[in-house]
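Asker: could you look at this predicted model? Sequence included:
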Amino acid sequence: MAIHFHDERNKNSYTTRIADKQWITLIKQLLNGQWIQQAADIGCGGGIYSKALCTLGIPKVVGVDFSEPMLAAARDNCRDYPQIKFLHGNATALNIAPNKMDLVLERALIHHLSELKTSFTEVNRVLKKGGVFIIQDRTMEDVFKEGNEEHIRGWFFARFPHLKEIENARRFVSGEVRTALEETGFKIVEERKLLETRRVYKSKEALGEDLRKRTGRSILYELSDSQLQVLVDYISSRLPMQKEIREKDYWTVWKAVKIC
């Protein structure tokens, strides 16, 4: 079963973290001092990265998501950020005026899309000429890194190999992303790898509790509750008894600029 993004019970799944310092540093490097007046966070979920864009000094941020319950959670999560506005829309209909944005971010979104060109064409529409488009997602290379005490996600596939087939069906290779960008009016500027700290847990019990809630991990909705408990026990058996756990994820990040 895939995650039901419109279910009220899942609305806080993407509100419980803050953006990692490595992410902030990378985005600063990619922007390279370019002045950004307005930015859009597409597939914003609970607003974690809408907040992060504000910490970069961007004065106006628009978060767009297709789930009304998640937008409600995002508004609550970002209630202390008056510079953020949230809109109901989706990747192919952003509900934003043309040539409006200096920056568009699509983080952990494209693996939910069946194809890329329609979404990228819509991003092109709302960006100003010379505007920056940043995409962050996992390639298969990122997903299937071996599991260890930091890369917890790798153990998902070690214990339940059928999840690999699901991931393989929804992940784009870098060449597909680059081709879609070039065919929709973008120039690819840079492609980077990022090892991002996802969250720090005081103990493996705290990690297990988070896993059981499937917090921000759409792949875990493909497991039944009983399978999920098996996974939690499997991961727990591989972690030290008493030790802080710093969970990290591998990502690929593409920067492109609108040229036409």
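Answerer: Thanks, I have the structure now.
Asker: going forward, measure contacts between C-alpha atoms and count neighbours the same way
Answerer: OK.
Asker: quick one: residues contacting the nearest residue to residue 177 once chain neighbours are set aside.
Answerer: Spatial nearest neighbour of residue 177, chain neighbours left out: residue 116 (7.3 Å); criterion: C-alpha to C-alpha, 6 or more residues apart in numbering. Residue 116 makes contact with 110, 177, 180 under the criterion C-alpha atoms under 8 Å, 6 or more residues apart in numbering.
Asker: count residues in the vicinity of residue 51, would you?
Answerer: 24 (other C-alpha atoms under 10 Å).
Asker: my error: substitute residue 213 in the last question.
Answerer: 15.
Asker: presented hereafter is structure B, for comparison with structure A:
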Amino acid sequence: MAIDFHAESNADTYAKRSAAAEWHSAMVGLLNPKGAQVADIGCGGGVYTRAWRELGAGHVEGVDFSEVMVATAGKKAADLTGVHFRKGSAEETGLEAAHFDVVFERALIHHLAALVPAFREAFRILRPGGLLIVQHRTMDDVLQPATTEHLRGYFFKALPRLLDKEMSRRPDGATVQAALAAAGFEETASQTLWETRKIYPDRQALADDLRNRTGRSILHELDDAELEQLISEVMLHAPGSGEIRERDRWTVFTARKPVEA
């Protein structure tokens, strides 16, 4: 069963982490965020909306299609100024045209029926010269070898059918680049990023995170028995003691709205 982003039971599933140092460094390597107007589309619980503000963005608008997610994000960022959340879709954000320096879309596009409408909306709300950043896992990223840090790789060893689900929903790099060009963007590029997902104090904390399906839409494809099978496989390979660092590889696409647009 696919994840229900509108269910109260999933309200904080995408709000419990903090953006990692590797992510901060990668974003600063792409642009100077100081004072920037940023739109975080598909913001979920607002983890990266808050992170952009912490990087020095002047104002950040988080947009998500789930009222539940928007409400949770607002609560998590209640102590931050310069951050606002609203309900809207990737294709119809409701945001002002030609207003933003940066549009950020992380872990979003594999949930979309089509890429070009969402990229056209990003184009619309960006200022001329503005930057679209799309952080996405391609199948090349998904298929990175399983290790004691890349624990997600063991999901597919435990339940190979999950790979079929991933292949059905993850556009490849060429498809993303073509959709960016079709939406009017120029100067498209991509780079890979190994990002720490979470650091767990011990094995039990990792098992609990998996059992709760926290922030992992792929695990909502499993029934409880299959989930326990997956957890058993991961536990076979996870470090036996001490902290456990989980990392994922991503592809970060960038594209620029022409200055004359």
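Answerer: Received the coordinates, thanks. Quantities reported herein were computed from a predicted structural model and do not represent experimental measurements.
Asker: how alike are these chains, TM-score-wise?
Answerer: TM-score for the superposed chains, counting by TM-score structural alignment, normalised by the length of structure 1: 0.97, backed by 259 aligned residues with a C-alpha RMSD of 1.1 Å.
Asker: quick revisit: out of the contacts of residue 116 of structure 1, which comes closest to residue 12 of structure 1?
Answerer: Using C-alpha to C-alpha, residue 110 comes nearest to residue 12 of structure 1 of the contacts of residue 116 of structure 1, at 20.5 Å.
Asker: wait, the closest one touches residue 137, no?
Answerer: Yes. Judged on C-alpha atoms under 8 Å, residue 110 of structure 1 makes contact with residue 137 at a distance of 6.9 Å.
Asker: run through who's touching the strand or helix carrying residue 227 of structure 2.
Answerer: Secondary structure assignment for residue 227 of structure 2, by DSSP states H and E: helix 224-237. For helix 224-237 of structure 2, contacts defined as C-alpha under 8 Å, 6+ apart pick out 147-148, 151, 154-155, 157-159, 203, 207, 210-211, 219.
Asker: rerun at 6 Å
Answerer: Residues outside helix 224-237 of structure 2 that contact it (C-alpha atoms under 6 Å, 6 or more residues apart in numbering) are 154-155, 158.
Asker: and for stretch 18-27 of structure 1?
Answerer: Identification of contacts with stretch 18-27 of structure 1 by C-alpha under 6 Å, 6+ apart yields 48, 197.
Asker: over which residues of structure 2 does that stretch lie when aligned?
Answerer: Using TM-score structural alignment, stretch 18-27 of structure 1 lines up with residues 18-27 of structure 2.
Asker: now residue 103 of structure 1, what's its secondary structure?
Answerer: strand (DSSP: H, G, I helix; E, B strand; the rest coil).
Asker: give me the aligned partner of it over in structure 2.
Answerer: For residue 103 of structure 1, the residue aligned by TM-score structural alignment is residue 102.
Asker: count the residues that sit near that match.
Answerer: 25.
Asker: for it, which residues are in contact?
Answerer: 38, 130-132.
Asker: can you tell me which of these lies closest to residue 238 of structure 2?
Answerer: Of all the contacts of residue 102 of structure 2, residue 238 of structure 2 sits closest to residue 132, with 36.0 Å by C-alpha to C-alpha.
Asker: verify the stated contact: the closest one with residue 255.
Answerer: Yes. Here residue 132 of structure 2 reaches residue 255: they are 5.2 Å apart, a contact under C-alpha atoms under 6 Å.
Asker: residue boundaries of the helices in structure 1?
Answerer: For structure 1, the helices defined by DSSP state H occupy 21-31, 48-55, 68-77, 117-126, 140-143, 153-159, 162-170, 174-182, 204-212, 225-237.
Asker: tell me the angle the second one makes with helix 21-31.
Answerer: Which is helix 48-55 of structure 1. Put simply, helix 48-55 of structure 1 runs at 60 degrees to helix 21-31, going by axes from the mean of the first three to the mean of the last three C-alpha atoms, to 10 degrees.
Asker: before we move on, the earlier item: what residues of the match of stretch 18-27 of structure 1 count as buried?
Answerer: By neighbour count on 16 or more other C-alpha atoms under 10 Å, the buried set for stretch 18-27 of structure 2 is 19-20, 23-24, 26.
Asker: go on, stretch 213-224 of structure 1?
Answerer: 214-216, 219-221, 223.
Asker: which pair of the residues you listed spans the longest distance?
Answerer: Checking the buried residues of stretch 213-224 of structure 1 with C-alpha to C-alpha, the most distant pair is 216 and 223, at 14.3 Å.
Asker: got a list of what the residue of structure 1 most remote from its centre touches?
Answerer: Most distant residue from the mean C-alpha position of structure 1: residue 241, 30.5 Å away (C-alpha atoms, centre = their mean). Listed by C-alpha under 6 Å, 6+ apart, residue 241 of structure 1 has no contact partners.
Asker: what does it align to in structure 2?
Answerer: Using TM-score structural alignment, residue 241 of structure 1 lines up with residue 240 in structure 2.
Asker: state the distance from that match to residue 171 of structure 2.
Answerer: From residue 240 of structure 2 across to residue 171 of structure 2, the span is 36 Å (C-alpha to C-alpha, to the nearest Å).
Asker: same question, residue 105 of structure 2
Answerer: Distance from residue 105 of structure 2 to residue 171 of structure 2, by C-alpha to C-alpha: 14 Å.
Asker: these two touch, right, residue 155 of structure 1 and residue 145?
Answerer: No. With contacts counted by C-alpha under 6 Å, residue 155 of structure 1 stays clear of residue 145, the gap being 9.3 Å.
Asker: this completes my enquiry, with thanks.
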